[in-house]
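Chemist: sequence and computational prediction follow.
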Amino acid sequence: MQRFNVQGMTCGHCVKSVTQAIKNDDPAAEVQVDLASGVVQVESSLTAAQVSELIREEGYQVQVA
């Protein structure tokens, strides 16, 4: 399970856009988003760098936790 600290997520739409961005590249990915803490956990065949880039492309700041 990969863990990321994501800044800028404020609502359900943010959660959906991050989740969908990851699932577009890996449909089998499991994505859990804790909006309150800004933590995104991902179980995926994608690398941490790939997931980070997908989140950045959605307009959020991200750090691997």
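Modeler: Looks like it arrived, so ask away.

Chemist: only C-alpha atoms for contact and neighbour calcs from this point on.
Modeler: Will do.

Chemist: and stretch 11-30, what's buried?
Modeler: For stretch 11-30, the neighbour count (16 or more other CA atoms under 10 Å) marks Cys14, Val15, Val18, Thr19, Gln20, Ala21, Ile22, Lys23, Ala29 as buried.

Chemist: show me the contacts for the last one.
Modeler: Residues in contact with Ala29, defined by CA atoms under 8 Å, 6 or more residues apart in numbering, are Ile22, Lys23, Val42, Glu43, Ser44, Ser45.

Chemist: and here is the other one:
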Amino acid sequence: MSVTESTLTTYRVSGMSCGHCRTAITSAVTALDDVLAVEVDIAGGLVTVTTTGEPDEAGIAAAIDDAGYELTGRA
């Protein structure tokens, strides 16, 4: 059995204010290949993404944008 390394990356995201925001972002980012988990901190404006290997930052930014929010950078 092989062990796959995971990468934890936290991003700053603007426009989040409620549980719907959490659900929309979690659904959009979880649908991406290589994403293992997504944690959304509404109060802190942070989204933490666990991926296998290096994250596809362009894909993550696009998924967040498509959900109606803006990735403003890494935290």
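Modeler: On my side now, so go ahead. Note that this is a predicted model, so its numbers are computed, not measured.

Chemist: gap between the residue mapped onto Leu36 of the second structure from the first structure and Tyr60 of the first structure?
Modeler: The alignment partner of Leu36 of the second structure in the first structure, by TM-score structural alignment, is Ala29. Note on Ala29 of the first structure: its distance to Tyr60 of the first structure, by CA to CA, to the nearest Å, is 19 Å.

Chemist: I'd assumed Tyr60 was in contact with Ser17 of the first structure.
Modeler: No - between Ser17 of the first structure and Tyr60 there is no contact under CA atoms under 8 Å: 10.4 Å.

Chemist: average offset of the longest helix along the second structure relative to the first structure?
Modeler: If you go by DSSP state H, the second structure has its longest helix at helix 19-30. Here helix 19-30 of the second structure, set against the first structure after superposition, deviates by a mean of 0.5 Å using mean CA distance after the TM-score superposition for the first structure.

Chemist: what is that helix packed up against?
Modeler: Counting contacts by 3 or more CA pairs under 8 Å, 6 or more residues apart in numbering; DSSP states H and E, helix 19-30 of the second structure packs against strand 35-41, helix 57-66.
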